[in-house]
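1. what follows is a predicted structure for the sequence shown.
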Amino acid sequence: MRIAVVEDNDGLGDALVDALTEVGHSPVRMRRGADVLLGYHDMDVVLLDLGLPDMDGLEVLRKLRAVSSVPVVVLTARDDERSVVRALRGGADDYVVKPARLGELHARLEVAARRRSASDDSATDGVVLGDIVVDLVGRSVAVAGRDIALTTKEFELLAHLVTRRGEAVSREQLMDAIWGDAFVAISRTLDVHMTALRSKLGRPGTIATIRGFGYRWDT
């Protein structure tokens, strides 16, 4: 399991990397919040300290949750109830107070990753929305029985929205899912592809714009 160990204390960070390596995982040491925001794509789970040098860990968690559902286990010295509540409500899968027992921490990481994996495995292979049929495996779409030619990015945009139909999806989530980095991708690129997708589908109103936030596939 690939684990992002986000910890700026070298002694503790190195110890965690060594301990997780010994039990068969592939930990990657990260020292700043910016590191995990750029590198989480390749991780199965994130072990996140809250006291980071460039930004507060709760801010890192907020930004991460805006674009990704990667499992996050907070490991911090903060044991006050307010921090625990804010982290869990902010999307953390678990919260562990330092010093942590390695056996327990290992178990919590595995449980968080397994829970998210089970959720991902429940995804469907295709979606039928009125006269729109989206084949997520074959990467094709038909409207009223007619095949619609979409570019790779247009299809990925469509797939992301239809698998979350009825759910508000932020512009950052879309840019991260399709272009790989919400914090670098050019927003105008999303607008161009969204306009083309709507035109090709020819179904006004199916993709609603949420002003100042993003989009929603209306069921």
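-> Cool, got the structure.

2. only C-alpha atoms for contact and neighbour calcs from this point on.
-> OK.

3. ranges for the helices of the protein?
-> Taking DSSP state H to define them, one finds helices in the chain at 10-22, 33-39, 57-65, 81-89, 102-121, 152-162, 171-179, 187-201.

4. between those helices, which gets nearest to residue 135?
-> When the helices of the chain are ranked by proximity to residue 135, the top entry is helix 152-162, at 8.9 Å, counting by CA to CA.

5. in the closest one, which residues are buried?
-> Within helix 152-162, the residues that qualify as buried are 154, 155, 156, 157, 158, 159, 160, 161, 162, counting by 16 or more other CA atoms under 10 Å.

6. look up the closest residue to the second one, ignoring the ones flanking it.
-> In this case it means residue 155. residue 139 (7.1 Å; CA to CA, 6 or more residues apart in numbering).

7. before we move on, the earlier item: now the helices of the chain in CSV, with distance to residue 210?
-> Below are those laid out as CSV (distance: least, CA to CA, whole Å):
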stretch, distance to residue 210
helix 10-22, 41
helix 33-39, 25
helix 57-65, 19
helix 81-89, 23
helix 102-121, 26
helix 152-162, 13
helix 171-179, 10
helix 187-201, 13
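
8. do you know which of those helices lies nearest residue 217?
-> Closest to residue 217 of the helices of the chain is helix 152-162 (CA to CA; 5.8 Å).

9. try this one next to it:
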Amino acid sequence: MPKTILIVDDDVELCALMKDFFAQQGFHTECAYDGHAGLLRALEGKFDLVILDAMLPVLDGFEVLRRLRKQSAIPVIMLTARTAQRDRIEGLDAGADDYLPKPFGPEELAARVRAVLRRLGKAETLRPDVMESGGLKLDARAREVRCLGRPVDLTSVEFDILELLMRASGRIVSRDELAVVLHQRRSTPYERSLDVHISHLRKKLESAQQRNGSSDSERKPLIRTVRGMGYLFSI
């Protein structure tokens, strides 16, 4: 299956050229032409890598990267016409995996893309597909959840929320992090859809515990609300 790349650059002609070139290299590419649109697209979760220009309208590339890194570990290669060392340092400190000054040769960019994806592939081998805690087992590859061996029927969004909470390994996950699962830019006090999904997920997990014969004393809430901070999966 071809890797999918998001190109975020306001140079429409350059985007078209890169898209054609990467298609010849066996990649699928999509484009966004300003920082805000690029950030939203990058957070969709369907891309394997982002090529991000530093000088973007609406939201510059450095700010896009800083916001992206709060919510995603997707690999990013930054492009810029600015060659000052401080700009390269700023990009790398913001979380870029690689940094390429303009103008550049498409072959070099493609080589850097392949190198970053190779490094990612090695790291992914260390990322567990199966997680277990408190009688709950989540298989990320099969997208399956079981409680004491019995399947738990979750919606796609509920599964994604549970996976994010379990991968956090006891860390509090903010509402903004979880809002990404709902393809929102940022949660607000008036946005209740996240609360609804969390409520449904809790009820399904509690029901699964009851069906499997857990007593009231044995059952504990698997998802805790930490007021003013977010949610915590109880390990």
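-> On my side now, so go ahead. Only a predicted model underlies this, so the values are computations on that prediction, with no experimental measurement involved.

10. what's the TM-score once they're superposed?
-> Comparing the two superposed chains by TM-score structural alignment, normalised by the length of the first structure, the resulting TM-score equals 0.79, with 213 aligned residues with a CA RMSD of 2.9 Å.

11. would you check how far apart the spatially most central residue of the second structure and residue 177 of the second structure are?
-> Residue closest to the average C-alpha location in the second structure (CA atoms, centre = their mean): residue 72, at 3.8 Å. Using CA to CA, to the nearest Å, residue 72 of the second structure is found at 9 Å from residue 177 of the second structure.

12. quick check, residue 139 of the first structure in contact with residue 154.
-> No - assessed by CA atoms under 8 Å, residue 139 of the first structure is found out of contact with residue 154, at 10.7 Å.

13. now for the residue nearest to residue 155 of the first structure, how many residues are close by?
-> Residues contacting residue 139 of the first structure under the criterion other CA atoms under 10 Å number 14.

14. so can I have TSV of the buried residues of helix 152-162 of the first structure showing distance to residue 208 of the first structure?
-> As requested, the buried residues of helix 152-162 of the first structure are exported to TSV (distance: CA to CA, whole Å):
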residue	distance to residue 208 of the first structure
154	16
155	17
156	17
157	14
158	13
159	15
160	14
161	10
162	12
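
15. who touches the counterpart of residue 28 of the second structure in the first structure in this structure?
-> Using TM-score structural alignment as the criterion, the counterpart of residue 28 of the second structure in the first structure is residue 26. The neighbourhood of residue 26 of the first structure, defined by CA atoms under 8 Å, 6 or more residues apart in numbering, consists of 1, 2, 3, 20.

16. give me that answer again for 7 Å
-> Listed by CA atoms under 7 Å, 6 or more residues apart in numbering, the contact set of residue 26 of the first structure reads 1, 2, 3.

17. same deal with residue 54 of the first structure?
-> Contacts of residue 54 of the first structure were listed using CA under 7 Å, 6+ apart, and they are 32, 33.

18. and for residue 54 of the second structure?
-> 60, 61, 62, 78, 79, 80.

19. what is the equivalent residue in the first structure for it?
-> With TM-score structural alignment as the matching criterion, the partner of residue 54 of the second structure in the first structure is residue 50.

20. and for residue 17 of the second structure?
-> Mapped onto the first structure by TM-score structural alignment, residue 17 of the second structure lines up with residue 15.

21. grab the nearest non-local neighbour of the aligned residue in the first structure for the residue nearest to the centre of the second structure.
-> Aligning on TM-score structural alignment places residue 72 of the second structure opposite residue 68 in the first structure. Leaving out its chain neighbours, the residue that sits closest to residue 68 of the first structure by CA to CA, 6+ apart is residue 173, at 7.1 Å.

22. distance check, the one you found against residue 69 of the first structure.
-> Residue 173 of the first structure is 10 Å from residue 69 of the first structure, where distance means CA to CA.

23. tally of neighbours for the aligned partner of the residue nearest to residue 68 of the first structure in the second structure?
-> In the second structure, the residue equivalent to residue 173 of the first structure is residue 177, according to TM-score structural alignment. Here the count is done by other CA under 10 Å, and residue 177 of the second structure has 20 residues near it.

24. could you do residue 107 of the first structure as well?
-> Residue 107 of the first structure sits with 11 neighbouring residues when counted by other CA under 10 Å.

25. burial count for residue 60 of the first structure?
-> As a burial measure, residue 60 of the first structure scores 21 neighbours (other CA under 10 Å).

26. do I have it right that it meets residue 36?
-> No - look at residue 60 of the first structure against residue 36 with CA atoms under 7 Å: they stay out of range, at 8.2 Å.

27. which neighbours do these two share?
-> Counting by CA under 7 Å, 6+ apart, residue 60 of the first structure and residue 36 have no common neighbour.
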